[in-house]
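**Q** 3D, please:
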Amino acid sequence: MRLARVRVHHDGTEHYAAVVAAPTGPGGPDGIEYVLLERNPFDGSAEPLRQPDGPRIPARSVTLLSPVPDSAKAVGIGRNYAGTVDGPGDSPLFLKPSTSLLAHGEPIVQPAFSDEIGFEAELAVVIGRTCSRVPHGSAQEYVLGYTCANDVTARDAQRSDGQWTRAKGFDTSCPIGPWIVTGIDVADLGITARRNGVVVQHGRTSQMLLEIAGLIERVSAAMTLNPGDVLLTGTPVGAGGLSVGDEIEVEIESVGRLANRVVAIR
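**A** Modelled structure (predicted):
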């Protein structure tokens, strides 16, 4: 199932919805429509979500929001792909606050303190239930699904500060979406970044050094993860720079395509 969070135009209300194919002709971008869910997928329930059968809403009638709650945090891991470091012991964890999260189509705002921002295409894990100190073998029980992410980073601040709070956590530095996909095998998916339509990064999730269950175990040993929290799983070799005006796309096989344009701060 593909799960989205949308704002309905006619009344301004926000809902979680299943993404479905338009039955006849294009219903909007990518020929999709939305069916509102009967419950919030982040209500903490262990019950599986069921495909809704309510009225279909065309894509042109909604605005696509970040697929996780506004309060969600993102936890990232650095240097977690073959070719980026010697081993997972050298892979640091970092936080991106809720204010960094950005929906598909919204602008990445280059911060005033940086002249050098860059993209990192990543698979993101979305947590479905509150968890702490999760053993490796139970990790998948807390996963709701997966989405695309772009760990936008201020490289100059990353070098100068000695730690990554400003570099990784500035507003709009964590585009995710366009939706969450449940029930898929993510062990070997292609990850591609395109800058202005040109492929600039490509790798596969099978190149991860610390796999998803190990990442959940490691992060949850340090902090409680809440429903909607996002784990960024690292980026393959090839991350690069961005300039104002660039459009950066992250596409992950079986998940979707996330696109955002870079703008200057006003």
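**Q** going forward, measure contacts between C-alpha atoms and count neighbours the same way
**A** Noted.
**Q** Hmm, A187 is touching Q207, no?
**A** No. Between A187 and Q207 there is no contact under Cα atoms under 8 Å: 9.2 Å.
**Q** Buried residues in stretch 172-192, which are they?
**A** 172-182, 186, 189-192 (16 or more other Cα atoms under 10 Å).
**Q** I meant to write stretch 49-68 there.
**A** For stretch 49-68, using 16+ other Cα under 10 Å, the buried residues are 49, 51, 56-59, 61-68.
**Q** and E122, helix, strand or coil?
**A** Three-state assignment for E122 (DSSP: H, G, I helix; E, B strand; the rest coil): strand.
**Q** What distance do you get for it to S71?
**A** 21 Å (Cα to Cα, to the nearest Å).
**Q** quick one, which of the two is more surrounded?
**A** E122 (28 against 13; other Cα atoms under 10 Å).
**Q** Now do the contacts for that one.
**A** When contacts are counted by Cα atoms under 8 Å, 6 or more residues apart in numbering, E122 touches 148-151, 191, 232-236, 250.
**Q** So which of those residues wins on neighbours?
**A** Neighbour max across the contacts of E122 (other Cα under 10 Å) = A149, 35 neighbours.
**Q** run this one through as well so I can compare:
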Amino acid sequence: MKFLRVGAPGFERPAVLGPDGGVHDLSSLTGDLDGAFLAGDGIARTRAALAAGELPKTPKLPKPPTPARIGAALARPGKVVCIGLNYRDHAEETGAELPAEPIVFMKDPGTVIGPHDEVLVPRDSVKTDWEIELAVVIGARARYLESDAAAAECIAGYAISNDVSEREFQLERGGQWDKGKSCETFNPLGPWLVTADEVGDPQALELRLWVNGQSRQHGSTANMIFGVHHLVRYLSRFMVLEPGDVINTGTPAGVALGLPGNPYLRAGDVVELEITGPNGSLGRQRQSIGQA
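**A** Purely as a prediction, here's the structure:
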């Protein structure tokens, strides 16, 4: 299933795409797509309600950039945990050694915005960068997990994430990655939360990103250094993962930091992202770049 949130910022309504492609309102089941919904067996309840014909259809969603808005695929993540240098080709393009263990940092959950919302270049920024990533959405409490199988059971689903970064803030202002990752609008998420059963193997997905129509990133989750299930299990040894938490699992090569001339983002640029796999697409994002 594909879950989404529709409406103006702060007024999104939860919805799900039915087997017929129709958009069904979930307001009778939940106030929003959040940790409480996932912890309360919301996915199974939605599946049952769809099968019983209990969820009303809403008007078909127009495609962006029309006025109808799709919000972030998840409301109010408890935390956004990020993994750095998790693709071999990305580590190579930045001149970094392959990590022996996952590199972990946190991102302000307030950075999460809709997949087609405007991304703002921060004031005084000269090195705002793009990063397409597979986002993992936690659906059950994960604490000291002992196996990858146990980790898989804690995953509600997946979404596209743009882990926007300001490289000067990240690397040249004291080496504190959070500063370069937590600026406002720096984490478009969605358009959908696609359930884990529909995605299938998370290590068989193709990631693509374009800037102003030019292909910049084209990678595969098969090239992750640490796979999705390993990451969930690993993180559960250092922190408790709760329903509604998000894990950004790293980005493949092709970021501005590693490209000749470092073509960082400027106001007026347009970034598009897509993740696809054997079972279909996780959707597509499109962001116009503005100035804070």
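**Q** Pick the one among the contacts of E122 of structure 1 closest to M1 of structure 1.
**A** Closest approach to M1 of structure 1 among the contacts of E122 of structure 1 (Cα to Cα): C148, at 15.1 Å.
**Q** Looking for the alignment partner of that closest one in structure 2.
**A** Using TM-score structural alignment, the partner of C148 of structure 1 in structure 2 is I160.
**Q** Ok, S66 of structure 1 next?
**A** Using TM-score structural alignment, S66 of structure 1 pairs with A72 in structure 2.
**Q** Just want to check the distance between the residue nearest to its match when sequence neighbours are not counted and R143 of structure 2.
**A** Once flanking residues are discounted, A72 of structure 2 sits nearest to G114: 3.9 Å by Cα to Cα, 6 or more residues apart in numbering. Separation of G114 of structure 2 from R143 of structure 2 (Cα to Cα): 29 Å.
**Q** now do A8 of structure 2
**A** 35 Å.
**Q** Compare those two and say which is more crowded by neighbours.
**A** Remark: of A8 of structure 2 and R143, R143 carries more neighbours, 19 against 14, as counted by other Cα under 10 Å.
**Q** For the more buried one, which residues are in contact?
**A** Taking Cα under 8 Å, 6+ apart, we find R143 of structure 2 in contact with 236-237, 239-241.
**Q** Widest-spaced pair of those?
**A** Taking Cα to Cα, no two of the contacts of R143 of structure 2 sit farther apart than R237 and L241, at 9.7 Å.
**Q** These two - which one has more neighbours?
**A** Set R237 of structure 2 next to L241 and count neighbours by other Cα under 10 Å: L241 wins out with 26 against 14.
**Q** still on that earlier bit, dump the contacts of E122 of structure 1 to TSV, plus distance to V262 of structure 1 and secondary structure.
**A** Converted to TSV, the contacts of E122 of structure 1 look like this (distance: Cα to Cα, whole Å; DSSP: H, G, I helix; E, B strand; the rest coil):
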residue	distance to V262 of structure 1	secondary structure
C148	17	strand
A149	15	strand
N150	12	strand
D151	13	coil
I191	21	strand
L232	21	strand
T233	23	coil
G234	21	coil
T235	20	coil
P236	21	coil
V250	14	strand
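**Q** Between the residues you listed, which sits nearest G256 of structure 1?
**A** Among the contacts of E122 of structure 1, and counting by Cα to Cα, the member closest to G256 of structure 1 is C148, at 6.9 Å.
**Q** Surely the closest one touches V255?
**A** Yes. Taking contacts as Cα under 8 Å, C148 of structure 1 lies within contact range of V255: 7.0 Å.
**Q** Tally up the residues packed near the alignment partner in structure 2 of E116 of structure 1, please.
**A** The alignment partner of E116 of structure 1 in structure 2, by TM-score structural alignment, is K127. Neighbour count of K127 of structure 2, defined by other Cα under 10 Å: 22.
**Q** how close does K127 of structure 2 get to V270 of structure 2?
**A** Counting by Cα to Cα, the gap from K127 of structure 2 to V270 of structure 2 is 16 Å.
**Q** Let me see the contact set for the match of C148 of structure 1.
**A** Taking Cα under 8 Å, 6+ apart, one finds 132-135, 189-192, 273-275, 282-285 in contact with I160 of structure 2.
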